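S.K.: got a predicted model here, sequence first, then my questions.
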Amino acid sequence: MPAPLIGIHHIALICSDYIRAKHFYTQVLGARILAEHYRADRHSHKLDLCLPDGKQLELFSFPNPPPRRSHPEACGLRHLAFAVADLDAMIAHLQQHGVVCEPVRRDEYTGSRFTFCADPDGLPLEFYEVFDVADDGRQSIATAPI
């Protein structure tokens, strides 16, 4: 019998500057705040965010968190990928907020276009263009050969 997984509930991110990260994820990326807490015993903020498809991000701040290496690539989480319906519009939006994006590439297997940028702490973020997003959040992507 397969494991009874039904999907991803949330992804937890640790930031070095709570105010800067909160602004980026809410004002630039448009995540909605579900709950916000300050944990005095840990000198830490916890921010629960919701994306338009209902998936959640947890944003934590801690005093002086050690940096995570992205280059060279190491084991563990590589990047966080967001689905977008219009990659060009997303890039324009990010650029209006001073976010630098890599050149657009095309997925050799699906034909979909994507780009990368970084969050304020350098976490690689991918924006992946999807097609036919259903009301329940399921996505179909291009599958034609290039």
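M.R.: Structure's in. What do you need? In this text, all values refer to a predicted model and were calculated from it rather than measured experimentally.

S.K.: please count neighbours and contacts with C-alpha atoms only from this point.
M.R.: OK.

S.K.: list the contacts of the spatially most central residue of the chain.
M.R.: In the chain, the C-alpha nearest the mean C-alpha coordinate belongs to L80, at 4.6 Å (Cα atoms, centre = their mean). By Cα atoms under 8 Å, 6 or more residues apart in numbering, the contact set of L80 is 123-126.

S.K.: what sits up against stretch 99-108?
M.R.: 91, 94-95, 112-118, 145-146.

S.K.: what about 7 Å?
M.R.: 112-117, 146 (Cα atoms under 7 Å, 6 or more residues apart in numbering).

S.K.: any idea how far V130 is from the residue nearest to the centre of the chain?
M.R.: The spacing between L80 and V130, counted by Cα to Cα, to the nearest Å, is 15 Å.

S.K.: show me the strands in the chain, by range?
M.R.: Applying DSSP state E to the chain gives strands spanning 10-15, 32-39, 44-50, 56-61, 80-84, 105-106, 113-118, 124-129, 131-133, 139-140.

S.K.: quick check: angle from the first one to strand 80-84?
M.R.: It stands for strand 10-15. With axes from the mean of the first three to the mean of the last three Cα atoms, to 10 degrees defining the directions, strand 10-15 sits at 120 degrees from strand 80-84.

S.K.: tell me what strand 10-15 is packed against?
M.R.: Counting contacts by 3 or more Cα pairs under 7 Å, 6 or more residues apart in numbering; DSSP states H and E, strand 10-15 packs against strand 56-61.

S.K.: the strand it packs on vs strand 32-39, what angle?
M.R.: On the basis of the same axes, to 10 degrees, strand 56-61 is oriented at 30 degrees to strand 32-39.

S.K.: same for strand 56-61, what does it pack against?
M.R.: strand 10-15, strand 44-50.

S.K.: and the comparison structure, right after this:
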Amino acid sequence: MQLKAIHHVALICGDYARSRAFYVDLLGLRVIAETLREERQSWKLDLALPDGGQLELFSFPSPPERPSRPEAKGLRHLAFTVDDVTVAKDWLEARGIAVEPVRTDALTGKRFTFFADPDGLPLELYER
């Protein structure tokens, strides 16, 4: 077996409409498909990432909170590549999104920063 790439990352949203607006309207991800699964009382939204990967957003009735801080076992964060971290940070902040100060990765020398989605999931911007 030889893994080729990450096909998708799946996220469970606390408020589907709010998360949909964040990922589609704010971050600009393209909708591939949107499905209401009535038997599960759940929406599934497939979003296209620019590199061909996908982000899946799910809604479920009353999902439990996800601990983000202090860091817990499991998914640590989701990282997106950008050409210029400072430009991306300024763009997000102009739209009311809190973004951490830009830092430099000591191992790679690349610049990065973090912000959060509507459910507090840490999202990273990592400079190409």
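M.R.: Yes, it's here. From a predicted model like this one, the values you see are computed outputs, not experimental measurements.

S.K.: counterpart of P52 of structure 1 in structure 2?
M.R.: Matched across to structure 2, P52 of structure 1 falls on P50, judged by TM-score structural alignment.

S.K.: distance of that match relative to A94 of structure 2?
M.R.: Remark: distance between P50 of structure 2 and A94 of structure 2 (Cα to Cα) = 23 Å.

S.K.: what of A10 of structure 2?
M.R.: A10 of structure 2 is 28 Å from A94 of structure 2, where distance means Cα to Cα.

S.K.: look at the two and report which has more neighbours.
M.R.: When neighbours are counted by other Cα atoms under 10 Å, A10 of structure 2 and A94 differ, and A10 comes out ahead with 13 against 10.

S.K.: for that one, what are its contacts?
M.R.: Applying Cα under 7 Å, 6+ apart to A10 of structure 2 gives the contacts 55-57.

S.K.: at 8 Å instead, please
M.R.: Residues near A10 of structure 2 by Cα under 8 Å, 6+ apart: 55-58.

S.K.: now swap in A35 of structure 1 and tell me
M.R.: A35 of structure 1 neighbours (Cα under 8 Å, 6+ apart): 47-49.

S.K.: that one and L47 of structure 1, how far apart?
M.R.: 6 Å.

S.K.: just R68 of structure 1 next, same as before
M.R.: 20 Å.

S.K.: with neighbour numbers in mind, choose between those two.
M.R.: It is L47, of R68 of structure 1 and L47, that has more neighbours when counted by other Cα under 10 Å, with 20 against 10.

S.K.: what residues are up against the more buried one?
M.R.: Residues counted as contacts of L47 of structure 1 (Cα under 8 Å, 6+ apart) are 22, 33-37, 58-60.

S.K.: number of nearby residues for C75 of structure 1?
M.R.: Using other Cα under 10 Å, C75 of structure 1 has 7 other residues around it.

S.K.: quick one: map R30 of structure 2 onto structure 1.
M.R.: Checking TM-score structural alignment: R30 of structure 2 goes with R32.

S.K.: its match: neighbour count?
M.R.: Neighbour count for R32 of structure 1, taken as other Cα under 10 Å: 17.

S.K.: do D51 of structure 2 as well
M.R.: That count, for D51 of structure 2 with other Cα under 10 Å as the rule, works out to 7.

S.K.: what angle do the longest helix belonging to structure 1 and strand 113-118 make?
M.R.: For structure 1, the helix reaching the highest residue count under DSSP state H is reported as helix 87-96. Helix 87-96 of structure 1 runs at 20 degrees relative to strand 113-118, counting by the same axes, to 10 degrees.

S.K.: helix 87-96 of structure 1 aligns to what range in structure 2?
M.R.: With TM-score structural alignment applied, helix 87-96 of structure 1 matches the range 85-94 in structure 2.

S.K.: give me the residues contacting that stretch.
M.R.: 82, 98-99, 102, 111-113, 125-127.

S.K.: now do 10 Å
M.R.: Stretch 85-94 of structure 2 is contacted from outside by 26-27, 82, 96-103, 110-115, 124-128, using Cα atoms under 10 Å, 6 or more residues apart in numbering.

S.K.: before I go, just wanted to say thanks for your time.
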